[in-house]
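S.K.: Below: sequence and its predicted model.
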Amino acid sequence: MSMTLALEDYIDITFSEHKLHAYLHFVKYDESFGCTFEQLESFVRSHEVRFGVLTKVLQEIASNPVAFKQGATMIAEGKPSVSGEDGYIRMLIKSGEQEQRPLEHEDGTVDLKQVKNLDNILKGQRIAQRIPARPGIAGIDVTGEPLKSKDGKEARFKIGKNVVVDQDGNFMYATIDGLIARTDREKINVFPVYEVNGDVDYRTGNIDFVGTIVIRGNVLTGFTVKASGDIRVYGGVEGALIEALGSVEVTGGIIAGNKGLVKAGHNVKCSFIQEANVSAFNDVLVTQSILHSHIRAGKQVACNGTKGLIVGGIIQAGERVSARTIGNTMSTATVLEVGVQPDLRNELTQLRSNLRTSIDGLEKTEKALRLLDQLASTGQLTGEKLGLRIKLNSTKKQVVQEQTEIRDRIFEIEKMLEDTTTARVDVFNVIYGGSKIVIGRNTRFVKDASKRVTFRLSEGDIVMNAYQ
């Protein structure tokens, strides 16, 4: 009986998932077992193990087999594949998101004279750079076969108004002088700026501007300010209607007396909100407090400053509500809803209908093109029809590109709507009785005060855990 056959009786080789590791284990063991390193090595190779063999381990097994008779011993290690890094867009210019704050005195008042000049951008200036994705690096399993790797995902510029991208798609430039503003779904725009050097009142009247609006004073009750870029108010906002396709930033607070509405296509940032209606496509970010207000955010409502207090009203967010303190000792009814995304549901319906219309349109275009192609093949394409054919081909290209974007967005929304696992309420300090937590279709009433907790959905129930 040859030794290899005898080895077959004593030991066996198994592989881990994807054959990244090979293990040797004894199927039986008795004192008579013995083998040389060379015999062991050729046994291992006869079992397809060809890469990353741990020679030292094989030498140890051959010289002292009894030490290895229990359990499995790793005798070869492959090289795992490395996923590529995703590409991203790097901003080369500060956008309004990092706007410097005015000087705040110890008593909480704000010196508006200290507000710096705006970060205006000039026509032709570079705004952003596309950093390409990196390819993955393939690995090798212990049998010497390559292990596939995943390449990084390329980033795409989200192109808004008054910006262009160079031919290679690497840089974005401004086509006018103005301020950078991000609007729905992170589109980058440059908008002209309209400045008001005081309050919005009877002297200025209502404002509706196709760019970004900067107000160096307050916006009084009953007035309307609308912008297709950002709206920045360096004073406070009363019961006014403020509507921006970009972000709304209010240095002072919003005290609305349950009148008016502040609505942003991106984020709303301010120091405090009282008796107001506020709605943002992405985030509502507040430093001090939210009192008796109705707040809606597609992603998150965060009230995480030194005070970080939410009391009364209804706070609704697609993904997360976070605050230092929620409710008060008087058990004021405070409702926190997460996982509610009515805006996304509406957008999904709209996108599906747009896609159907687009597909119908594309069919008509393709039919017309087929006819023109037939004419071309028989040499009957006259000047006018030639022009039409060029135009239809360019339309077709554009529609196909649009459809890809619509499908990507539908997929993105469906994923967001399915994923209620991320929906959560985080309390950094204390939540009081009288608070009500709603996640998706589930409700939980908070009866007693609890410190540093997180509420999330687990197996159909809202559970409360210690905040990590």
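M.R.: Structure received. Numbering: from 1, shown residues only.
S.K.: CA atoms for contacts and neighbours, from now on please.
M.R.: Fine.
S.K.: What about D408, how many residues nearby?
M.R.: 11 (other CA atoms under 10 Å).
S.K.: Surely it is in a strand?
M.R.: No - with DSSP: H, G, I helix; E, B strand; the rest coil as the criterion, D408 is assigned helix and is not in a strand.
S.K.: quick one: it from S353, how far?
M.R.: 15 Å (CA to CA, to the nearest Å).
S.K.: Same check on A323?
M.R.: 38 Å.
S.K.: Go ahead and confirm K158 touches T183.
M.R.: No - at 9.8 Å, K158 does not count as touching T183 under the criterion of CA atoms under 8 Å.
S.K.: Please say which of those two ends up with more neighbours.
M.R.: T183 (25 against 15).
S.K.: list the contacts for that one?
M.R.: For T183, the contact set (CA atoms under 8 Å, 6 or more residues apart in numbering) comprises G160, N189, G229, L245, G246, S247, G265, H266.
S.K.: one step back: more crowded one of A323 and S353?
M.R.: Using other CA under 10 Å, the more surrounded residue of A323 and S353 is A323, with 26 against 11.
S.K.: Next, the buried residues of the helix or strand hosting E363.
M.R.: Here E363, judged by DSSP states H and E, is contained in helix 342-377. Using 16 or more other CA atoms under 10 Å as the test for burial, helix 342-377 gives L344, L348, L351, L355, S358, L362, T365, L369, L372, D373.
S.K.: so how far is that helix from its chain's centroid?
M.R.: Distance of helix 342-377 from its chain centroid, counting by CA atoms, centre = their mean, to the nearest Å, is 29 Å.
S.K.: cool, stretch 200-220 as well?
M.R.: Worked out by CA atoms, centre = their mean, stretch 200-220 lies 32 Å from the chain centre.
S.K.: I'd like the buried residues of helix 342-377 as CSV, with distance to R134 appended.
M.R.: Below are the buried residues of helix 342-377 laid out as CSV (distance: CA to CA, whole Å):
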residue, distance to R134
L344, 32
L348, 32
L351, 32
L355, 32
S358, 34
L362, 35
T365, 38
L369, 39
L372, 43
D373, 41
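S.K.: Neighbours of G34, how many?
M.R.: 18.
S.K.: SS state for it?
M.R.: Per three-state DSSP, G34 ends up coil.
S.K.: how close does it sit to N218?
M.R.: For G34, the distance to N218 - CA to CA - is 90 Å.
S.K.: take the one below as the second:
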Amino acid sequence: MVAKAYSTEQGNHALTRPDKQPPPRLIPKLLFETETLSDSDNNSFQTVELVRKGQPLVELLAPPGAPPRNPTELVPGKNTLLSDDKCKLLAEIDGYPLLSKKSNQGIDLIMISVVPLLSIADDKMSATISLYPPVRNSPELSRETLMDILTSQEIRFGISLENLDRLLSLCKEKRSPLKDETIARGLLPLNGKASFLRFEIEVGPLPGTIMGNGKIDFRERKMFVGVSKGQIIAKRIPPTLGTPGLTVTGEEVPQIPGENLPVTVSDDAEYDEESGIIRALQNGILSLVSENSIKVCAKQVIPGNIDYSTGNIESQDAVEITGTILPGFRVKTHGDLLLKGNARSANIKCKGNLVVKGGILGKKCKVKVSGDADFGFMEQGQLRVKGRVIIRKQAYYAKIMANGEIHCENSSRILAGLLMSASSLNLGNVGSPNAPFSLLAAGIAPGRYLRYLKIRSDLKDVEQERLVFLQRYGLKQKVNVLKSLEKTVESLHNDLTKLNLIPGTDANSADRGIEYLRTIAITVQGTIFSGTELQIGNATTIVKNDLTGVRFTLDSHTGTFIETSL
């Protein structure tokens, strides 16, 4: 085989021949004006000319003389675009160009970014402007030009022409930039109002409601309001639709229509859906179980105590007991119940509202209420309420569960208690230096929260059992027993982390309930002592220091607690 030979001259020529010519060394030319100004405080800064969208900002040109020492490269910054031939930078928006220069590995880099003249908020409910003082010998930004730019960006609603003129004049007179000044605001939607009952008779104060001044109404409930046969009690006012809003770009923002709350009547009350009128069918006593649930029934007065002389009480009427319910006795009422004494280790079921002038006492005392519950004090025992709870004086070692808010008078005290509400808590004083810690839970489904506490307690017990096992047997003995304990720990831990406590969500869903928890708070008007455990939704924390006059809410983004002084 004969190999083809090449001359040395030919080979050297092939090795040294460049594949392509080096790029020519060009020089940059700025295509916008700048000027150094001093403001009223003699601070110097550089103002720049306003550039329009698509306008060239800099271009690379062949030098008239000797080429520059280093090659130049254009780098697009924020809101700029490099041309296809890489010799120009173009503005992508209307605004003010900012120049930046640096060298990197022997290359001079020219970067330009553009500060937006106009910015629209993410929700399109506002627009802002940034202005630089005009450059000498360059055209000033006029109202007409600015309106054209606003129109080009589809900003057409909520613009104040007077404010535009003021900002243009202010920037020019003060000779200093203006940043993010609001020039247009959208119109927020007006949500509709929910349906409600307008009472035609005086029902008196409803403790726990928020009054016009923002304070809580702690006046005593007016019990046993009498009504006559045929008397109109209330009229249902239908919900309103509300009014949609508008963004600064003219888009409609839908409103939330008012909720059509159901009306419930029972016993001797009648509701006409067409007219919305509720009237009494017989003479009787009005029981307002909730703001949309009405009963009319008779009234029964039981003088003295509930004891062996009376036996257990089961009544279809509203009931007034002038004495005390003694231990072991049961009282069940279909209407409201007014107890002027105490409930001592008793069992109470009230399908209306409950008012206890005295207190609820004893570990074995169990109380269930379909409406609101209002009492002076509670020591031990368990209270389950579908409406609101009003605590006048104190609650010690008590378990209180409510679907509505739990409100305490400012001078009251919660000690070593467990308070659970699907809504918010508004409390007086919580804890003391020497008592066991209290547990306060808001924005939770009480039934799920009890399950959560049970799982947490079981987990703690099994972990303690595993620790004792390891200390006694180590890792190599009775391996099957150890594996069983570890499997139980893992199962309980999974159950604990998966359980969703927020009302209205599925118990095992990942729904964070952001909208529901937005209005939930734990408010303490007096002092809350360190060590108190707080729960809002699925988040928990321990109060680290004694605090006075504080509100706890949940950050909807991070899920962490926020403390706000009252």
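M.R.: Looks like it came in fine. This is a predicted model, so every value here is computed, not measured.
S.K.: if I line the two up, what does G276 of structure 2 land on in structure 1?
M.R.: When structure 1 is aligned by TM-score structural alignment, G276 of structure 2 is paired with N170.
S.K.: got it, and N104 of structure 2?
M.R.: So, by TM-score structural alignment, N104 of structure 2 is left unmatched.
S.K.: isn't there a helix covering R389 of structure 1?
M.R.: Yes - counting by three-state DSSP, R389 of structure 1 is part of a helix.
S.K.: didn't it look like it was pressed against L369?
M.R.: Yes - counting by CA under 8 Å, R389 of structure 1 touches L369, with 6.5 Å between them.
S.K.: ok so, going back, now, the most widely separated pair of the contacts of T183 of structure 1?
M.R.: Maximum pairwise distance among the contacts of T183 of structure 1 (CA to CA): 14.2 Å, between G160 and S247.
S.K.: Which of the two has more residues huddled nearby?
M.R.: S247 (32 against 17).
S.K.: quick one, strands of the stretch 351-500 of structure 2?
M.R.: Using DSSP state E, counting those that start in this stretch, the strands of the stretch 351-500 of structure 2 run over 354-361, 366-369, 373-379, 382-385, 389-396, 399-402, 406-408, 413-415, 418-421, 425-427, 429-430, 439-442.
S.K.: Who are the contact partners of the residue nearest to T564 of structure 2 when sequence neighbours are not counted?
M.R.: Nearest non-adjacent residue to T564 of structure 2, counting by CA to CA, 6 or more residues apart in numbering: R551, 5.1 Å away. With contact set as CA under 8 Å, 6+ apart, R551 of structure 2 has these partners: A521, I522, T523, V524, E563, T564, S565, L566.
S.K.: Which of those are buried? Put it as a PyMOL command.
M.R.: Buried residues among these (16+ other CA under 10 Å), as a PyMOL selection:
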select buried, resi 521+522+523+524
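S.K.: T145 of structure 2 and D458 of structure 2, how far apart?
M.R.: 72 Å.
S.K.: Between the two, which is the more surrounded one?
M.R.: Legend: neighbour count by other CA under 10 Å for T145 of structure 2 and D458, higher for D458 (16 against 11).
S.K.: Aligned to that one, what sits in structure 1?
M.R.: D458 of structure 2 maps onto nothing in structure 1, by TM-score structural alignment.
S.K.: Please tell me how far the nearest residue to D458 of structure 2 once chain neighbours are set aside sits from N312 of structure 2.
M.R.: Distances taken as CA to CA, 6+ apart place L492 nearest to D458 of structure 2, at 7.7 Å, with adjacent residues excluded. Remark: distance between L492 of structure 2 and N312 of structure 2 (CA to CA) = 42 Å.
S.K.: who's more crowded, these two?
M.R.: L492 (19 against 16).
S.K.: what stretch of structure 1 lies opposite the helix or strand hosting P28 of structure 2 in the alignment?
M.R.: P28 of structure 2 is located in strand 27-30, with elements delineated by DSSP H and E. Using TM-score structural alignment, strand 27-30 of structure 2 lines up with nothing in structure 1.
S.K.: for that strand, packing partners?
M.R.: For strand 27-30 of structure 2, the elements it packs on are strand 56-61, judged by 3 or more CA pairs under 8 Å, 6 or more residues apart in numbering; DSSP states H and E.
S.K.: residues of the strand it packs on that come out buried?
M.R.: Counting neighbours by 16+ other CA under 10 Å, the buried set in strand 56-61 of structure 2 is P56, L57, V58, E59, L60.
S.K.: Enumerate every residue touching S195 of structure 2.
M.R.: S195 of structure 2 touches R236, I237, P238, P239, T240, G258, E259, N260, L261, counting by CA under 8 Å, 6+ apart.
S.K.: One more: G235 of structure 1?
M.R.: Contacts of G235 of structure 1 by CA under 8 Å, 6+ apart are L112, I215, R216, G217, N218, V219, V250, T251, G252, G253.
S.K.: any chance of the residues you listed in a markdown table, with neighbour count and distance to T4 of structure 1 too?
M.R.: Putting these into a markdown table (neighbours: other CA atoms under 10 Å; distance: CA to CA, whole Å) gives the following:
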| residue | neighbour count | distance to T4 of structure 1 |
| --- | --- | --- |
| L112 | 16 | 87 |
| I215 | 21 | 87 |
| R216 | 21 | 88 |
| G217 | 21 | 90 |
| N218 | 22 | 89 |
| V219 | 26 | 89 |
| V250 | 23 | 80 |
| T251 | 24 | 81 |
| G252 | 20 | 83 |
| G253 | 25 | 82 |
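S.K.: can I get the residues you listed in CSV with distance to I89 of structure 1?
M.R.: As requested, the contacts of G235 of structure 1 are exported to CSV (distance: CA to CA, whole Å):
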residue, distance to I89 of structure 1
L112, 33
I215, 30
R216, 32
G217, 34
N218, 35
V219, 35
V250, 27
T251, 28
G252, 32
G253, 33
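S.K.: which one among those gets closest to A297 of structure 1?
M.R.: V250 (16.6 Å).
S.K.: What's the closest one aligned with over in structure 2?
M.R.: Match for V250 of structure 1 (TM-score structural alignment): V356.
S.K.: is it true that its match touches D372?
M.R.: No - with contacts counted by CA under 8 Å, V356 of structure 2 stays clear of D372, the gap being 11.3 Å.
S.K.: Show residues contacting the helix or strand hosting R279 of structure 2.
M.R.: Element membership for R279 of structure 2, per DSSP H and E: strand 277-280. Contacts to strand 277-280 of structure 2, defined as CA under 8 Å, 6+ apart, come from residues 227-236, 268-272, 296.
S.K.: Please apply the same query to stretch 43-61 of structure 1.
M.R.: 4, 7, 13, 22, 37, 40-41, 67-68, 75-79, 140-144.
S.K.: Filter these down to the ones in strands?
M.R.: I13, A22, I75, A76, E77, I140 (DSSP state E).
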